[in-house]
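> task: produce atomic coordinates for the following.
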Amino acid sequence: MDPVLPTPQVLVADPSYGAGLDPAESETAAVDVTVEGVPWRPITPGGGEGGELAFIDGAQQIEAWLTVTTPGDPRALPGAAFAVAAGAVITARGRTADIVGLRVRRAVVTVGDRRLHLAPVGGYAWESRCEAAQEATGLARRVGEVRQQLELALAEEIAHRDRLVVLDGRLSFIRDAAGPVVGAIKSHHRMYLPPEEARVVVGLGVGQRTPLFAIGEDRLSWYQRLPGVGDHGWAGILRGEVARSLGAQEARHLADRAARELPYFAGRPHRDPRAPQNLAPVAGLEARLRHRMGDRRLALRAVRRAAAAARLDDATRVGVAVAEPDPLAA
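Purely as a prediction, here's the structure:
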């Protein structure tokens, strides 16, 4: 009789949002799994008072690709015109959510150190930025950095000692937050834990977390499970992180609070293909931010009009070819 093989656990993700796990990044990172000083097994935080939470997210859209040429110089200078937005949802268990701090910025960014200037057109205005890397993803990465700067500034602005701020994505650099800030990472592009500790992740129940582990010198992290898509494998697994400078005791307190509180705000699979890790307040905020950024086609039309009188930093009048971005581009 053939042996019965174990049934694999398959997590299905919408391909519109990229791969759930990048094979090129599947090796484990250098981490310290001893920072909390407890055995590596699922932790169920004790009961605690709920409090106010603020969920922060941003959105971005590239509205035109630009190719800049100066008279007498055949070399092309790549660029992009784009919009970024950020906002926050302030809520608590059993309380109506409030969307606050909505802000939108438009900019044009170029590769290298020369800024391209576009005159305002029909209600559209663009900041001038530069220093995108000379590589295929350099412009897109620079757009992401501008969006992230907007999110971090908002996080620092609304932070309060009694409010848990949940930033969608990695923390990066929070400088002067006046209260606790947690990064909530929904996509797992890298395996941070060695196999023995990773077994604890797949064994988590809803509302449980792993012990803390350190990633490099600046972050303390943990995994926790959200409800809605099962309680096996990597289904519903969210990674949280805080600044290591907080110390292990404060990080433990914030990890416990996140494990207790975030399941109440898990996304619903029938409403959001990225649920439950894309938290419900974040999903609603994303829709509002995209509405605020406006119609990409109208922005593209404005860029084409403004490009007719574009100039570089040295006041050189330039020729600018404007191309429509891929409709799926961020």
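> from here on, contacts and neighbour counts on C-alpha atoms
Fine.
> flag every buried residue along stretch 138-151.
Under the neighbour-count criterion of 16 or more other C-alpha atoms under 10 Å, stretch 138-151 has 138, 139, 140, 142, 143, 144, 146, 147, 148, 149, 150, 151 buried.
> tell me how far residue 192 lies from residue 83.
Separation of residue 192 from residue 83 (C-alpha to C-alpha, to the nearest Å): 33 Å.
> between these two, which one's more packed in?
A count of neighbours by other C-alpha atoms under 10 Å puts residue 83 above the other of residue 192 and residue 83, at 24 against 21.
> for residue 112, what are its contacts?
130, 131, 132, 133, 134 (C-alpha atoms under 8 Å, 6 or more residues apart in numbering).
> in ChimeraX, select just the buried ones from the residues you listed.
Of the contacts of residue 112, the buried ones go into a single ChimeraX selection, burial set by 16+ other C-alpha under 10 Å:
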select :130,132,133
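> between the contacts of residue 112, which is closest to residue 30?
Closest approach to residue 30 among the contacts of residue 112 (C-alpha to C-alpha): residue 133, at 27.3 Å.
> chain neighbours aside, what residue packs nearest to that closest one?
Among residues not flanking residue 133 along the chain, residue 111 sits closest, at 6.0 Å (C-alpha to C-alpha, 6 or more residues apart in numbering).
> need the contact list for the one you found.
Residues in contact with residue 111, defined by C-alpha under 8 Å, 6+ apart, are 77, 78, 79, 130, 131, 132, 133, 134, 138, 139.
> quick one more, to check against the first:
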Amino acid sequence: MTPGFTVDPWDPGYAAAIAVEALSELGATSAELVLDIERPVADWKPVTPGPDAAAPDTLLVADGVRRIDARVWVHDPDLPMPVPGIAASYAAGIVRCGRDGAELAAVEVNRSLISASPYAPEVKTAHAAYRPSKAADSSFEELSLALQRQVTQLEVDLAVRHRSLGDDLLLVDGPLRGRTHLPRTVGYIKTHHAAYLPPPQSAVVAALTPGQRTPVFLMGTSWRRHAWYLRLPVQSSAPWAGIARCEASAELDPAQVVRLADAVTLALPALAGVDYKDPRAPQNLVPIGGLEKLLRHHLGDPRLLYRSLRTAAVQ
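Alright, predicted model coming up:
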């Protein structure tokens, strides 16, 4: 019997490290900006949350990780050549942070075989099962984005299941895309692949002190969202040291998004990473760093999974 797929011997990690945040920001140089959401453009300056602002009593931190376990070729009887795909593992989790500390609320692991072919099989190995999933085309970029969409959906599912308080705030690691419909939710971007703001407003970012943020603005590339920059506690005096960008739904009115921005700006400094423990500090928040480490452990041994996929392919 002809197997439904073949495992490519090429190292699955090669060229797999596509920055998903960077992919979401393609075309950023043509971003549309509305800068006067909170303040007139001429009055842009660092914002310190006022006495009426408050950090949330409960902050949920959601994150997901992904790994390509193998590059595969799916046998398609309608085509002369097999169709490329990926066998991937991914996991998502939520940490609940409150006044009494932080606790793990949820962890879930899934695995998929992603291909543009409708004949992608379900693969059951001795150690894991990979469910078939369809990609729009066979390019590696699309396969990677299809995987990221599954990670995002798993994060959304967990968030919906584990949000029990009407005043909690959900922080998702990475751009908010695909999650803008969730209430009281903020996307958290640690790294910066594009300079969105004009020079005068970028100078305001550089002038932020720890615990301050920029005014809220509206931005649109291939999708629209509110955004602001904030600075976390940091030793370095470099202009963008400790800077993170936050995103919120474009559907919020200005007063709502300003309250959300103030709440996040007050909540995050206490969660900032420290450089002697994490080279990505302070932007890699302690709950995010701990959750990522746990999730990667839950993905399993990549060498074992790769060998089991190769065995399943010839059975």
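> can you pull the TM-score for these?
Here the TM-score for the pair of chains, by TM-score structural alignment, normalised by the length of the second structure, is 0.84; 290 aligned residues with a C-alpha RMSD of 2.6 Å.
> and the strands in the stretch 201-330 of the first structure, which stretches?
For the stretch 201-330 of the first structure, the strands defined by DSSP state E, counting those that start in this stretch cover 213-215, 219-225, 237-243, 311-312, 319-323.
> nearest to residue 18 of the first structure, out of those strands?
Using C-alpha to C-alpha, these put strand 237-243 closest to residue 18 of the first structure, at 16.5 Å.
> next, the buried residues of the closest one.
Within strand 237-243 of the first structure, the residues scored as buried using 16+ other C-alpha under 10 Å are 237, 238, 239, 240, 241, 242, 243.
> what's the average distance of that strand to the second structure?
Its matched residues in the second structure lie on average 0.6 Å from strand 237-243 of the first structure after superposition (mean C-alpha distance after the TM-score superposition for the first structure).
> can I get the contacts of residue 111 of the first structure in CSV including distance to residue 301 of the first structure and secondary structure?
Listed next are the contacts of residue 111 of the first structure as CSV, based on distance: C-alpha to C-alpha, whole Å; DSSP: H, G, I helix; E, B strand; the rest coil:
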residue, distance to residue 301 of the first structure, secondary structure
77, 21, strand
78, 19, strand
79, 16, strand
130, 22, strand
131, 25, strand
132, 24, strand
133, 26, coil
134, 27, coil
138, 24, helix
139, 20, helix
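> turn those into TSV, including distance to residue 228 of the first structure.
Below are the contacts of residue 111 of the first structure laid out as TSV (distance: C-alpha to C-alpha, whole Å):
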residue	distance to residue 228 of the first structure
77	48
78	44
79	42
130	43
131	43
132	40
133	40
134	43
138	37
139	37
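> just curious, which of these is nearest to residue 196 of the first structure?
Nearest to residue 196 of the first structure among the contacts of residue 111 of the first structure, counting by C-alpha to C-alpha, is residue 138 at 37.2 Å.
> what residue of the second structure takes the place of that closest one?
Matched by TM-score structural alignment, residue 138 of the first structure corresponds to residue 142 in the second structure.
> dump the residue contacts of that match.
Contact partners of residue 142 of the second structure, counting by C-alpha under 8 Å, 6+ apart, are 135, 136.
> tell me the spacing between it and residue 118 of the second structure.
Look at residue 142 of the second structure and residue 118 of the second structure: by C-alpha to C-alpha, they are 15 Å apart.
> circling back: which two of the buried residues of stretch 138-151 of the first structure have the greatest separation?
138 and 151 (20.1 Å).
> strands along the stretch 1-150 of the first structure, start to end?
For the stretch 1-150 of the first structure, applying DSSP E, counting those that start in this stretch gives strands covering 31-32, 52-69, 77-91, 98-111, 116-117, 127-132.
> and those: which comes nearest residue 226 of the first structure?
When the strands of the stretch 1-150 of the first structure are compared by C-alpha to C-alpha, strand 52-69 sits nearest residue 226 of the first structure, at 16.1 Å.
> what comes up buried for that closest one?
So strand 52-69 of the first structure, judged by 16+ other C-alpha under 10 Å, has buried residues 53-69.
> flag every buried residue along stretch 20-29 of the first structure.
Result for stretch 20-29 of the first structure [16+ other C-alpha under 10 Å]: buried residues residue 20.
> next, count neighbours for residue 217 of the first structure.
11.
> report the contact partners of it.
The contact partners of residue 217 of the first structure, by C-alpha under 8 Å, 6+ apart, come to residue 244.
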